[in-house]
Every structure is written in structure tokens, then in C-alpha cells.
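**Q** Here's a sequence, model it:
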Amino acid sequence: MNQRISTPTGEFTAFRQLLSATPRGARLARRLALHQLDAWGFPHGGDVSDAAALIVAELAANAITHGRVAGRDFELRLTRREPNTLRIEVADARGDRLPRCRSGGAEDDAGRGLCLVAALATAWGVTERKVGKAVWAELAV
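**A** This next block holds a predicted model:
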């Protein structure tokens, strides 16, 4: 279900999409985010678009890897907060598995995604939900 929330003037300020908790769903989350950002005036290849794409990719990958529950989707939400903040949220069904930034050794193949998110975002965190959790990151735009 794609939901766009608009202001009284009709300008879209939020985007919400449920996606399958699969690698294909994670790839689609990134593509949909890039498309929405372009519609909001942040073109492909720009600093905001590139940073947001990486954040969405990392959060979606974590949702399908660590937050997956069989038969449950994950949610992507993008929100423009005036005057200059973009909030990216990815929610999954596993509230018992909280994310953390781990800086591993040079040989580690995994565990640094949230460190990248933390480096790109002005703030990031986790919000508990009735079912699961939402991991969010904010970017200055």
C-alpha cells in the first residue's frame, strides 16, 4: 500500500510503502525512495539523494536480515520536516532485536551498516512500535 500524506496546499510531505521482507523488497525500497526524493526536488546523483539511498539500503537490509518475521512486511517511510530535515524510517516486526553500530575488524563482512548510517545522518535512533520497531535517520537537506 502506497500512501502519500499531503499538506493543505497539496504538497506531498510524506511517503509510506509496505514491502516484502525479501532482498527484492529491500532493492525496491531504495528505488522508491530515490523516485520520491526526485519528485521532491532532490535529483538522482545529488548529495541528499545519494546519502538517503545508502541509508535506505542499509536500514532495509537490516530489516530483512535481522528483523524479518515470516509472513510480515517491512515499512518504508520518508518524511519532509520543515524547514530542512528529511526523516527516513524503516520498520520491521522484530522489537526484540535492537540495532547497534558495530565497528568490526578489517576481515568482517558485516556489522558496519549502522556506522555508515550514523556517519551520514544528523541523528538516528529506534522507536518502539506496537509490533516491532522503527529505525530512523534524519538528514539535513
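
**Q** going forward, measure contacts between C-alpha atoms and count neighbours the same way
**A** Will do.

**Q** The residue nearest to Ser20 when sequence neighbours are not counted: neighbouring residues, count only.
**A** Spatial nearest neighbour of Ser20, excluding adjacent residues (Cα to Cα, 6 or more residues apart in numbering): Asp73 at 4.7 Å. Using other Cα atoms under 10 Å, Asp73 has 21 neighbouring residues.

**Q** Now show me the structure for the sequence below, then we'll compare the two:
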Amino acid sequence: MTHHQIIGEAKRPPTPALQLTLRFSSSRRGARLARQLAVQQFTEWTGLPYDSDPARTIALVTAELASNAVRHGSLPGRDFRLTLLLLPDRFRVEVTDTRPERLPPPVPPQPADETSGRGLLLVQAYADRWGYTVRDAYTKTVWVEVQLRTTTS
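**A** Got it, this is the predicted structure:
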């Protein structure tokens, strides 16, 4: 079972310069810790400040992917996995959960009065590329790539 969906440019990431993979409990606390770790690792690897636009983007997209893994992709007693990759020109965040049958939906515009369901709209707005991969019958990985660029105003 292999299924891929890529939003954005369709090419596989090159070999990462640096990579880190950790498991987190499928809980709100686990999602929060994943976001904090992603930003900390991003700033350490890139040298960009914690309050830079790329670091804020990493915080936002990691929070959304981890939250979705906890809310929509978990089975009792199963963790989710966070993988961070520093690529030559971008940073990649991958969140792997245990519900491959629950694929991210297409991202339609949400009615203004909805109080939830806007997370993937944010991911689409902030990520340079994103998508998902199902490689087996037990897991799926939702990933986001953010270009490493800084803008000065």
C-alpha cells in the first residue's frame, strides 16, 4: 500500500544534512512538546532567531500536524513520531501517526462561522510544500517543507 499526495512542487527531498526523529505521546502535551522541540531544533540548526518568520512558521505547521495526529490519527496506546530534517535549502517536518485510513482532506475554503477545521488552510498558506505519504497499512506521514529564507524589511 503506497499512496502519495504532494501539494506544491513534486520532487523528493535530497539527503538531509541533519535529521532528528522522536516519538511523543498522542496527547495535547505531546503535541505541545513536539512544537517546542521543532522550533528549538530549527533555531539551533539554522542559527535563525526564535522570533524569525521561518521559526514562527515551523511552530505553526508543527503544532497543526501534531494536533491533527493526536486528534484524528491516534489509536489508544500508540504514539506519534516527529521527524525533523535540515535540507540544503529548506526545513522539513514530518509527523507520522497510526491511522493511515484517515487521510488529510482536500483543503476547501471554510465558512466564516466555523470554529474549527482551518488548520490545513494555515498549513497550505505557510508551507512551501506539503503532502502525505502512506507506505504501509499501519501508518501515514504528513509532511511540510519551509524554505530557509529570511527577509529584511
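
**Q** Any chance you could compute the TM-score here?
**A** Scored against TM-score structural alignment, normalised by the length of the first structure, the superposed chains reach a TM-score of 0.88; 131 aligned residues with a Cα RMSD of 1.6 Å.

**Q** rewinding a little: alignment lookup: the residue nearest to Ser20 of the first structure to the second structure.
**A** Following TM-score structural alignment, the counterpart assigned to Asp73 of the first structure within the second structure is Asp79.

**Q** Contacts only, for its match.
**A** If you count contacts by Cα atoms under 8 Å, 6 or more residues apart in numbering, Asp79 of the second structure has them with 23-26, 97-98.

**Q** next one: Val142 of the second structure
**A** Contacts of Val142 of the second structure (Cα under 8 Å, 6+ apart): 65, 94-96, 130-133.

**Q** what helix or strand does the residue nearest to the spatial centre of the first structure sit in?
**A** Residue closest to the average C-alpha location in the first structure (Cα atoms, centre = their mean): Val56, at 3.8 Å. In the assignment (DSSP states H and E), Val56 of the first structure maps to helix 47-66.

**Q** Same question for Arg32 of the second structure.
**A** Here Arg32 of the second structure is assigned to helix 28-46, by DSSP H and E.

**Q** ok so, going back, mean shift between the helix holding Val56 of the first structure and the second structure?
**A** On superposition with the second structure, the mean distance recorded for helix 47-66 of the first structure (mean Cα distance after the TM-score superposition for the first structure) is 0.4 Å.

**Q** Quick one: neighbours of Asp17 of the second structure, just the number.
**A** Quick fix: residue 17 of the second structure reads Ala, not Asp. 10.

**Q** Surely it and Pro88 touch.
**A** Yes - taking contacts as Cα atoms under 8 Å, Ala17 of the second structure lies within contact range of Pro88: 6.9 Å.

**Q** Between the contacts of Asp79 of the second structure, which sits nearest Lys140 of the second structure?
**A** Closest approach between these and Lys140 of the second structure, by Cα to Cα: Asp97, at 5.7 Å.

**Q** ok, and the closest non-adjacent residue to that closest one?
**A** The nearest residue in space to Asp97 of the second structure (Cα to Cα, 6+ apart) is Phe80, at 4.8 Å.

**Q** Please apply the same query to Val142 of the second structure.
**A** Per Cα to Cα, 6+ apart, closest to Val142 of the second structure is Tyr132, 4.2 Å.

**Q** The counterpart of that neighbour in the first structure and Leu18 of the first structure: what is the separation?
**A** The equivalent of Tyr132 of the second structure in the first structure is Val126 (alignment by TM-score structural alignment). Distance from Val126 of the first structure to Leu18 of the first structure, counting by Cα to Cα, to the nearest Å: 18 Å.
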